[in-house]
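# Dropping the sequence and predicted coords here.
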Amino acid sequence: MTRVLRLSVNDRVELFNGAGGLVEGSIQRVDKTGLDIIALDDPKVISPLGMQWHVFAAFGSLKGGRADWLIEKCTELGARSVTPLLTERSHTIGENRVERLQRVILAAVKQCQRLHEMTLNPPVNFCNFLPIVAQSKLSFLAAAEATPLLSILPNSNTEDSGLLIVGPEGDFTDEEVKMIKEAGATPVGLGPCRLRVETATITLLATLMLWSDAQNLGAQQSQ
């Protein structure tokens, strides 16, 4: 705050805890060891706004910082959670990597000023994932040569959450795709080019975030 934003004594700031807690404060003291802030009002708890999107992506085998990038951008775009999906072609993710991804999330939450920190769930096996799909009323599966996403999105929506599903490098097996579709997911296309895991995830999430924001705005204007 003092070195990058050049804030000083008596400047006002907002403090948040990543769980919806928000309080306005004023800087009282600044020195080489840090700064003191006094709360100007009682803390408030803000509920999550808009539709909550939960990402299930098989990114355990990604290398070269690509998993970090996926997690960072999911946080910035507003995903409610990301769950590593363990499939036949992406069957592991190291514990040390999970710890690193938690640090990536925290940095992104601070940077984009999210009041609610994105949750990184423990990895889920494919067989345990299918009941989650079956329980969701709105879930989209990124699939090559499927109907374009924008052609499938409904004109109106009453759901408050949904699932995004992206397979590993090499994609899901034919049997896995069949099982996901039978569980209730809708296959959607993301353009004519075959996308990397992280690109497909962000393309799908960004499109659905914009769509759900438009849905939310339309609902507010009609009230």
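Looks like it arrived, so ask away. Numbers count the residues shown, from 1 in each chain.
# going forward, measure contacts and count neighbours with C-alpha atoms only.
Will do.
# hey, where'd the strands end up in this protein?
12-16, 21-31, 34-39, 44-45, 52-57, 81-86, 119-120, 124-125, 139-142, 161-166, 186-188 (DSSP state E).
# and among these, the most buried is which?
strand 139-142 (a mean of 25; mean count of other CA atoms under 10 Å).
# List the contacts of it.
Contacts with strand 139-142, where a contact means CA atoms under 8 Å, 6 or more residues apart in numbering, come from 133, 162-167, 184-190, 200, 204.
# could you dump the strands of the chain to TSV with distance to Lys73?
Compiled in TSV, these are given as follows (distance: least, CA to CA, whole Å):
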stretch	distance to Lys73
strand 12-16	20
strand 21-31	23
strand 34-39	30
strand 44-45	25
strand 52-57	12
strand 81-86	11
strand 119-120	13
strand 124-125	21
strand 139-142	17
strand 161-166	14
strand 186-188	21
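# what residue lies at the spatial centre of the protein?
Ala79 (2.2 Å; CA atoms, centre = their mean).
# Just give me the neighbour total for Phe130.
One thing to correct before we go on: residue 130 is Leu, not Phe. If you count neighbours by other CA atoms under 10 Å, Leu130 ends up with 18.
# How about the residue nearest to the centre of the chain: what's its closest non-neighbour residue?
Excluding the flanking residues, the one nearest Ala79 by CA to CA, 6 or more residues apart in numbering is Trp53, at 5.2 Å.
# try Asn10
Ile27 (5.1 Å).
# before we move on, what about Thr87?
Per CA to CA, 6+ apart, closest to Thr87 is Phe126, 5.6 Å.
# next up, a second structure to put side by side with the first:
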Amino acid sequence: MMLLVAWYLQCLFLLVNKEFVVLVRRKQKLQESLHVMMVQLVFFALFFFAPLHIHACGGSTISIEGDEFWHMSKVLRLATDDRVELFDGKGGIVEGVVTATSRNSIHITAAGDVFHLSPVGPFWHVAAAFGSLKGGRGDWLIEKCTELGAKSVIPLLSKRSPSVSDGRNDRWNRVVTAATKQCQRLHSMVVRNPMDLSDILAEAGSYEAILLADACATSLGKGLPRVEVDWNGLLLIGPEGDFTEEEKEAIIKAGALPVGLGPRRLRVETAAIAMLSAVTLLGDSQCSTGT
């Protein structure tokens, strides 16, 4: 009887021990998976803007100061031997390794020569009357246009949106830099100085297509002309309350095609993002399929 009990306890111990080993292995695999995920997250975070230092060759030292230094050292707390990627916003990118830090700068040794990529079109320029938007809505428009690949954004001045607050362009450029790093685009979006509608229309000849957001027009999906890779297109989005009838007439006379964005009335920033998203997807589809 005692032997039977001992045998039973031994079997129970082995069973529990086996389950324990399985649990330990599962925990180890989970930890390994989490580690891989963290490495990937860190990799995507180590992408920094260095416009003045990008002309480096393999083995040269690049010193980073200012906002990027603060982000690297105080926020991410990079240390020696951490790997980073630096880009200049003009298509140049170089990989490097942190070799030293000081009170006001961080020093990176380039692992190779700078690699340059040319921009690929079509290129869409967004002219929207968003200068008077409040509550961060203008910042949101700039951020999303950057992420979606707009070539430039023009704060449009019209009769119902005649001005832009002082200092907004500086803030918008900081938003562009942050969004460019986040989405890892190599060519920075340009935020142009505010322009009157008449001045924008004076440049109409430099665009292969001009699309006007118009609630009463045919759907954009049906009205979009064939897009070519080397195109420059302009998207016009009016202010809250829309363009006046006189402004619409001038826009259409300049060669713009009115297009609809659906049955609902959209805010300025929503219309801009919806329009840019649609032309980007439709344009990419046309260019890739040749239709």
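Perfect, I can see it now. All figures in this text were calculated on a predicted structure; none of them were measured in a lab.
# Translate the residue nearest to Ala79 of the first structure into the numbering of the second structure.
Using TM-score structural alignment, the partner of Trp53 of the first structure in the second structure is Trp124.
# Quick check: buried residues in the lengthiest helix in the first structure?
Among the segments of the first structure that qualify as a helix by DSSP state H, the longest is helix 197-222. Neighbour-count burial for helix 197-222 of the first structure, counted by 16 or more other CA atoms under 10 Å, picks out 197-198, 200-202, 204-206, 208-209, 211-212, 215-216.
# Then stretch 169-176 of the second structure?
Asn169, Trp172, Asn173, Val175, Val176.
# And Ala215 of the second structure? What does it align with in the first structure?
Using TM-score structural alignment, Ala215 of the second structure sits opposite Ala144 in the first structure.
# burial count for Gln113 of the first structure?
15.
# what's the nearest residue to the aligned partner of it in the second structure if we skip its chain neighbours?
Counting by TM-score structural alignment, Gln113 of the first structure corresponds to Gln184 in the second structure. In this structure, Gln184 of the second structure finds its nearest non-sequential neighbour in Phe47, 7.2 Å apart by CA to CA, 6+ apart.
# how near is that neighbour to Glu203 of the second structure?
35 Å (CA to CA, to the nearest Å).
# For the two, indicate the residue with more neighbours.
Phe47 (22 against 10).
# quick one, what contacts the aligned partner of Arg264 of the second structure in the first structure?
When the first structure is aligned by TM-score structural alignment, Arg264 of the second structure is paired with Cys193. Listed by CA under 8 Å, 6+ apart, Cys193 of the first structure has no contact partners.
# Check the gap between Cys193 of the first structure and Gly21 of the first structure for me.
42 Å.
# Repeat that for Asp36 of the first structure.
19 Å.
# what does Val166 of the first structure give?
32 Å.
# and what of Pro123 of the first structure?
Pro123 of the first structure is 28 Å from Gly21 of the first structure, by CA to CA.
# who's in contact with Ala209 of the second structure?
Asn232, Gly233, Leu234, Ala256, Leu257.
# please redo it, this time with the cut-off set to 6 Å
Gly233 (CA atoms under 6 Å, 6 or more residues apart in numbering).
# Quickly note the distance from it to Trp231 of the second structure.
Here the criterion is CA to CA. By it, Ala209 of the second structure lies 8 Å from Trp231 of the second structure.
# Same question for Gly136 of the second structure.
31 Å.
# And for Trp140 of the second structure?
With the distance defined as CA to CA, Trp140 of the second structure ends up 26 Å from Trp231 of the second structure.
# again with Ile93 of the second structure
25 Å.
# what's the answer for Val24 of the second structure, then?
Separation of Val24 of the second structure from Trp231 of the second structure (CA to CA): 58 Å.
# Which one's more surrounded, those two?
Neighbours per residue, other CA under 10 Å: of Val24 of the second structure and Trp231, the larger number sits with Trp231, 17 against 12.
# what do we get in the first structure for the more buried one?
With TM-score structural alignment as the criterion, the equivalent of Trp231 of the second structure in the first structure is Asp160.
# so what's its match up against?
By CA under 6 Å, 6+ apart, the contact set of Asp160 of the first structure is Met51.
# In the second structure, what sits opposite Gly78 of the first structure in the alignment?
Using TM-score structural alignment, Gly78 of the first structure pairs with Gly149 in the second structure.
# Now that match: closest residue in space that isn't a chain neighbour?
The spatially closest residue to Gly149 of the second structure, leaving aside those adjacent along the chain, is Met189, at 7.4 Å (CA to CA, 6+ apart).
# Report the contact partners of the one you found.
Contacts of Met189 of the second structure (CA under 6 Å, 6+ apart): Thr146, Lys151, Ser152.
# at 8 Å what do you get?
Thr146, Gly149, Ala150, Lys151, Ser152, Val153, Val176, Thr180.
# For those, work out which two are farthest apart.
Val153 and Thr180 (14.0 Å; CA to CA).
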